[in-house]
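1. What follows is a protein structure lacking sequence information:
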């Protein structure tokens, strides 16, 4: 119960994994929190954790920095006005449920309610309009999982600039930090001792919905990045015969170079882990059925709706879907023939490992190019002014796709803010041109050995499509005109002029 004589800086509603850790992060940065959850055990657990950490790490701080509240009315009465409330509840109905409950509890028009869940961006746009007469609805996508929330996430806020100006100091304090010159994360995982130096991984993204859209694309890239690493593992284990531990060593080495990333680091760690029950590699005891929460799907759907090619992101979603078809795969593994047994006895394993490293780097560039192009096309559609250098900067630490690689993307957009496609940046155009031969060898080996590599190969197809001045879409448009009179443009006439051939009779050409 709150001591009514003391008012707090921010309310945190929803004390699940993310909400609890965000609350503890906030108090570590010298802000006072009033916390509430429908589950009173979560409230007590959060209060207990704050007290434990305060006594263990901050002996000079005797006063509680966090208070547990019994209801939303108590949260509102505990906060300095105008109030700031952070929601950490499941996307969808629960967000609106809390908003309605806050209205009933007496929230005021200049109070700020911040949705930090994985909401669909269009829902966020609609909510800002719906609640505009009751309070300032704001949104902030959060990436980094449990550890990121606790010690520094990547934060993607969007909505009212008035709201952003008020919460910016808190957000900059709790966000992950990077070294400005190297782009490397500055990390410290010590309660009560937050990282204060370096550049914060947060920036104002833009109008309502833009932050959640950027986070959605981040998650789509995350799906693809994870699948690319999994395909490399498959090629090294099944295609090359390396043990899980040997693949871990390869990944650990790659992590020292241009493929340095959080996902590469944890992949090596997972592959090294022995199963506590059998002693076998844990990865071989985990059922090969991958789950998903929907943000990768939303990204793929958005790319289709807006007409932006993002095949690698879509293939990553499909790969998870295929993985769930375990029983069919078991049956078809006995029915469908693969390539003849080709042990590749003469294959130079180290040479192939090096080629695959290049292939993985190229596919990663291709994947990020797709994601940034998707954001650019949606921004144009919505009238958003997205700063892609800043977006790349805030992904360098705190989030799941954090990687050294993002420093190069940041610099590419700093040098040319109007860059239409990452493949046009000199640094990437040269790297992919130099490495594409090895990329093709890796894809060819996957095909000839029967190891599925949908993301690595689709990324190559994306690269080849964009480097092709002429595509067979001329035939496709001819087909469309043949059966549906859909017309076509001509290579020798001004752009926009439409023509139709009378295929069914005299085959005369008509300008439409």
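-> Everything's here; your move. The structure displayed is predicted, hence computed values, not measured ones. Residues are numbered from 1 along each chain as shown.

2. C-alpha only now, for contacts and for neighbours.
-> OK.

3. Residue 495 touches residue 489, doesn't it?
-> Yes. Contact between residue 495 and residue 489 holds when scored by CA atoms under 8 Å: they sit 6.9 Å apart.

4. Between these two, which is the more surrounded one?
-> Neighbours were counted for residue 495 and for residue 489 using other CA atoms under 10 Å; residue 489 has more, 16 against 9.

5. Spit out the contact partners of that one.
-> 495, 496, 497, 498, 499 (CA atoms under 8 Å, 6 or more residues apart in numbering).

6. out of those, which is most surrounded?
-> residue 499 (17 neighbours).

7. Please report the distance of it from residue 474.
-> Distance of residue 499 to residue 474, given as CA to CA, to the nearest Å: 13 Å.

8. Can you show me the helices along the stretch 1-150 of the chain?
-> Counting by DSSP state H, counting those that start in this stretch, the stretch 1-150 of the chain has helices at residues 17-28, 40-57, 72-78, 93-105, 121-130, 145-151.

9. what about versus this one:
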């Protein structure tokens, strides 16, 4: 490599970092990388050598923060791919000690909590420009095109935008389908990039957090459909894989359905059993789904299906306790679905998954809307849906319809009120209800599918039993209530312990 300076400094050459670096290199950017673990740098150089063949080296490495800055063009652009939390601050402080200036940009691409990003931006104000970009798509997305959710200083975005548009996943603007090519050195350059400026610092990571919450629910609902087919229809994993492949040809087309089919079709090399049957049913989580559920509670936004997906993972970890309960607790004694009714039951599950999926996205976009109002963000929901069409884990053909809904009405208060989705649920809810009811009658847990149905039914009710609840609160805590026949801002309290129970205006 020549002695000319690099375009970008990159810190962190782990799985995500290494693949982002190679993606940048594929798109013509010269990168100088640093990692405290020199073995990771060696692996990066080895992979670059394998991929570029007899072409000149595209990536270089260094041994310190000071050397990194000396080999990158000023004003510096330094991208971080380090664990969230304290490591981000540690790197920022070391870069400042190494000579980073106030007009240099540091971009955090880790899975940071959005409030931490807001705090860091204030902490480093006047010392460096702290910018964030949430990255979705995992290892493959980082290497060949991810969904990118940047937020922070608009000046920084102006510098970063062409870089992010180059390395982002691309979609066909007419069909909304991903344009994918997994060839090192031959990046996808055509199509619309799945990268768009989200807004002020923290907003990008908030949007990514909600993305992950939706991801939790989507995965859980697919698992519930699988469980019903396995338990009630007595289908083999291979048979269920075929069903998922069929579903992936229609309106349930998505990355998660696609990989679920592949997983279920996979046979364990050691035992020759379906691989899914030898995987322990104890699910892990890294916290972003939990953060989404907590945020929904904090802003008062109902997101029950996302919360149920988090709870389902938590319950899965109670493996020993579940084993004891399985020996003592009894469910309904109902036989399997007759073979002649299998096709109908599968169609019911398909429609249930589709309707519940609409409700989960409605919950997620509602949460973003309420948070944006609270934080003063101007989020473009049509654009957010567009950048999720490729590169990210929840990419699906379904997202084009969401983008279209917000294009039709940028002030759409809830996805369930869009005419297209009103019609979709109206025409499919019968099977949704039958699928949930049948699972309940058979003792098969479907917490995400059923909570989505309850959310839909509560949302469409003009009157809910919260009137009794508010009376209960006034009875034991004098919390007051409003009357339906008076202005809502007028509050009343009943003297419950007195004869005649007089009512007083508070």
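-> All right, it came through fine. Quick caveat: nothing in here was measured; it's all calculated off a predicted structure.

10. So what's the residue count around the aligned residue in structure 2 for residue 424 of structure 1?
-> For residue 424 of structure 1, the aligned position in structure 2 is residue 417, judged by TM-score structural alignment. If you count neighbours by other CA under 10 Å, residue 417 of structure 2 ends up with 14.

11. Likewise for the one 4 residues further on?
-> Neighbour count of residue 421 of structure 2, defined by other CA under 10 Å: 18.

12. and what of the one 5 residues further on?
-> Per other CA under 10 Å, the neighbour tally for residue 426 of structure 2 reads 10.

13. Equivalent analysis for residue 102 of structure 2, please.
-> When neighbours are counted by other CA under 10 Å, residue 102 of structure 2 comes out with 16.

14. report the longest helix in structure 2, please.
-> Assignment by DSSP state H gives helix 342-375 as the longest helix of structure 2.

15. buried set for that one?
-> If you call a residue buried by 16 or more other CA atoms under 10 Å, then helix 342-375 of structure 2 has these buried ones: 342, 345-372.

16. now it: which residue numbers in structure 1?
-> Residue span in structure 1 matched to helix 342-375 of structure 2, by TM-score structural alignment: 349-382.

17. Give me the distance from the matching stretch to the chain's centre.
-> 14 Å (CA atoms, centre = their mean, to the nearest Å).

18. Could you do stretch 131-138 of structure 1 as well?
-> Distance, centroid of stretch 131-138 of structure 1 to centroid of chain: 27 Å (CA atoms, centre = their mean).

19. Specify, as a residue range, where that stretch falls in structure 2.
-> Going by TM-score structural alignment: stretch 131-138 of structure 1 matches residues 124-131.

20. I would like the residues contacting the matching stretch, please.
-> Outside stretch 124-131 of structure 2, the residues touching it (CA under 8 Å, 6+ apart) are 96, 100-108, 120-121, 150-153, 156, 201.

21. Let's see that with 7 Å instead.
-> Here stretch 124-131 of structure 2 makes contact (CA atoms under 7 Å, 6 or more residues apart in numbering) with 101-108, 121, 151-153, 201.

22. quick one: which of those is nearest residue 63 of structure 2?
-> When the contacts of stretch 124-131 of structure 2 are compared for distance to residue 63 of structure 2 (CA to CA), residue 106 wins out at 18.7 Å.
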